[in-house]
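> no letters, just coordinates:
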């Protein structure tokens, strides 16, 4: 405790502000890095699909646990001026999921295989207060809780990750454009790249500057007024100035301390799994994922929903289990030995679409390896099952002996973690009664 009450108070409130506002700040930086000054694979104007034409790999350093089980399409929407029309093709037997995220990382709508039966259709995305008429040819209206946000489309493979042509065909049949262009069949590309700029990272208050900017653009829901009132008392939140140099010295010092400790807390919760069910050292995703803001679980929203991911799914679409630890409770670390993950026949995850296991480094990115194999699962023809119907993954940095190379899933010679995903999961996964095998260290 400081002798300055202002510093102590700002620290206490600042911790809550970091937890509450982390997703808003992360999304501000991610959007800027994809739209105005692209730094990764995604380079797109607002309100338009950007189709990634290859599966994700180790060059994609978004720190968001990106999957390489799909081809992604990304769009950042802004419905302040007018609605957008999102059109999807018929998906047939191929998995298609279109996921809508409001600014604070909750999911508010889906289209695709599960949500709309895989049928083709055009849907109108509107602001929360839109009062216009729905034009003919629109299959449904989706209201966005915040005026800006992100949309992710995932198109799955059917046993061959190298045959990208049919996936590209589905991407090309997808469309996102302003309503005015859709009505006039204007297919000209968007040129709008005007988004909020992040503050200079050298500024120790940059996080809070970005917080004020993002929350002013995307006001939180009315139910969150109590925490917003607290934040406002130290100059933070929607409608507050982004010039924090005018705050008194004690308040600034308290906020700087809160930022350091708050980010450490979020990272700690992410690694530990937070308040979730653990089975054989695997952490189930929280059943409220994609709805954590709605249920006022702001710590989970900041940590496992946002810090270690991006656009986390609701459990009806996918169930995820994450492992940071082996069967003995030790952190997974490829520099200390090899591991095996064996599924008995009755442990094979039930998924109507597919299931897979993916390896991530401590930044929640894919890591480079000689096979360019980052995940392996039921939709891969090369995965070999044993004579009893089970399957074993060999998790090691160096190549195993020849007889085990077919199911080799390379890991870094460093700490790592695993994601077990089940798309369109069975009831046992949704109810969290499914028991996965532990990750066993072999030397």
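Perfect, thanks for sending it. Note that the coordinates shown come from a computational prediction; the quantities given were computed from them, not determined experimentally.
> contacts and neighbour counts: CA atoms only from here.
OK.
> which helix or strand contains the residue nearest to residue 287 when sequence neighbours are not counted?
Residue nearest to residue 287 in three dimensions, not counting chain neighbours: residue 315, with 6.3 Å by C-alpha to C-alpha, 6 or more residues apart in numbering. Counting by DSSP states H and E, no helix or strand carries residue 315.
> put this beside the first:
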């Protein structure tokens, strides 16, 4: 009996084995399916399309496409189908003081590259986006090629807003200058024969927690170029009846196995939830395969906690889930202060911010002053004469004199993230010590 047959036999005869394998398969494929969810909303549903930009303004509580959105760099999304030919991204020249980066991920959530300020400066450039199988000379005028492990790539391109709402027109102008075009259009050559049309399955919210989840996995596997390092996981999927090019048929499985697979799915979800609730160094979640490798839990946690999170060389996200005593943050129980000495101010080349999220949704928080983040680029932020800074965090205003430094919180559990753009070496190395929240009971 070969390895595949042994796995299938164990699943058929032992539902507990199926449960364990399904848990592992869920963690392995979670980025694949959740990136599809995001792509469906941004590039397939309604009048959207592949290769078409979706430019947004500042994020608000109404935005629910992705969890933990930032409120510093209006987003531009796009997805490209590379089966027919590569595409070319061209970025414009912008002001030296403004941050921009065009992050590109594959379906697995690997961060492939970041053309823009940190890696290239602000003078603009063109890069080639290619499928895993593409080979060819680099076209004239193109700086480099970006390739992942899937035939579809997606971008979350960030453009810094400087000052506030009054800068949105300039941001929109920059966003309109981002260009995506097929290589044949860029090079002025005949377009190749198009790839077969895809009938994309409609995403239904909540499917990530249902048996339907496995149907998405089987649908997406043909768009993946399997990496030899993942062979064991592909064998695990096959043992559960999930293979590339074959629709998943749950009716072919025994009822006990289907029930066990659902339990395994729920085990995986429970583990992601539990691990996400601690103070985690999220920098390790995001990067190329060389960095993240086969640590499938880290890869899944990155997507679970903040899909399209970036690599630490470009921006570092420090989760801040608890106060100095280790108690989870809760605006219905306490108010908080966050005090930076002059020496503690985050060392960054561009800017830093702290963003507020309500739990368990990890979405922005409605508040009367429409402030969802606070940081070095916040208009009117007041520092003390000695260069120190105090931020007030709570559901109610700390008073008119302190409101410039107020980050509104929900009347209940919340979670915050400090983002550092163009981080200094101490942040990249993990040696920077951020201040802790100091809590004061609402009853005092």
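Great, that's in hand. These figures come from a predicted structure and were not determined experimentally.
> picking up where we left off before, now check structure 2 for the residue matching the residue nearest to residue 287 of structure 1.
By TM-score structural alignment, residue 315 of structure 1 lines up with residue 312 in structure 2.
> surely its match touches residue 428?
Yes - the criterion here is C-alpha atoms under 8 Å, and residue 312 of structure 2 meets it with residue 428 at 6.0 Å.
> the two: which has the busier surroundings?
Each of residue 312 of structure 2 and residue 428 has its neighbours counted (other C-alpha atoms under 10 Å); residue 312 has more, 22 against 18.
> enumerate every residue touching that one.
Residues in contact with residue 312 of structure 2 (C-alpha atoms under 8 Å, 6 or more residues apart in numbering) are 283, 286, 423, 428.
> of those residues - the most surrounded one?
When neighbours are taken as other C-alpha under 10 Å, the top entry among the contacts of residue 312 of structure 2 is residue 286 (28 neighbours).
> how close does that residue get to residue 372 of structure 2?
To residue 372 of structure 2, residue 286 of structure 2 is 24 Å away according to C-alpha to C-alpha, to the nearest Å.
> now residue 176 of structure 2
Distance from residue 176 of structure 2 to residue 372 of structure 2, by C-alpha to C-alpha: 25 Å.
> so where is stretch 115-124 of structure 1 in structure 2?
Using TM-score structural alignment, the residues of structure 2 aligned to stretch 115-124 of structure 1 are 119-128.
> what's the span of that stretch, first residue to last?
Counting by C-alpha to C-alpha, you get 15 Å between the two ends of stretch 119-128 of structure 2.
> any idea where the helices of the stretch 151-300 of structure 2 begin and end?
Counting by DSSP state H, counting those that start in this stretch, residue ranges of the helices within the stretch 151-300 of structure 2 are 168-177, 183-187, 213-220, 231-239, 255-276, 289-292, 296-306.
> make TSV from those helices and add mean neighbour count and distance to residue 26 of structure 2 to it.
Output for the helices of the stretch 151-300 of structure 2, formatted as TSV (neighbours: other C-alpha atoms under 10 Å; distance: least, C-alpha to C-alpha, whole Å):
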stretch	mean neighbour count	distance to residue 26 of structure 2
helix 168-177	16	36
helix 183-187	16	36
helix 213-220	22	9
helix 231-239	19	9
helix 255-276	19	6
helix 289-292	14	17
helix 296-306	22	9
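> can you redo these as JSON lines with distance to residue 319 of structure 2?
Formatted as JSON lines, the helices of the stretch 151-300 of structure 2 follow (distance: least, C-alpha to C-alpha, whole Å):
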{"stretch": "helix 168-177", "distance to residue 319 of structure 2": "27"}
{"stretch": "helix 183-187", "distance to residue 319 of structure 2": "40"}
{"stretch": "helix 213-220", "distance to residue 319 of structure 2": "29"}
{"stretch": "helix 231-239", "distance to residue 319 of structure 2": "30"}
{"stretch": "helix 255-276", "distance to residue 319 of structure 2": "10"}
{"stretch": "helix 289-292", "distance to residue 319 of structure 2": "19"}
{"stretch": "helix 296-306", "distance to residue 319 of structure 2": "10"}
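> of all those, which lies closest to residue 337 of structure 2?
With C-alpha to C-alpha, the closest approach to residue 337 of structure 2 among these belongs to helix 255-276: 23.6 Å.
> compute the inter-axis angle for the closest one and helix 213-220.
Put simply, helix 255-276 of structure 2 runs at 90 degrees to helix 213-220, going by axes from the mean of the first three to the mean of the last three C-alpha atoms, to 10 degrees.
> helix 255-276 of structure 2 vs structure 1, average offset?
Here the mean offset of helix 255-276 of structure 2 against structure 1 after fitting is 1.1 Å, by mean C-alpha distance after the TM-score superposition for structure 1.
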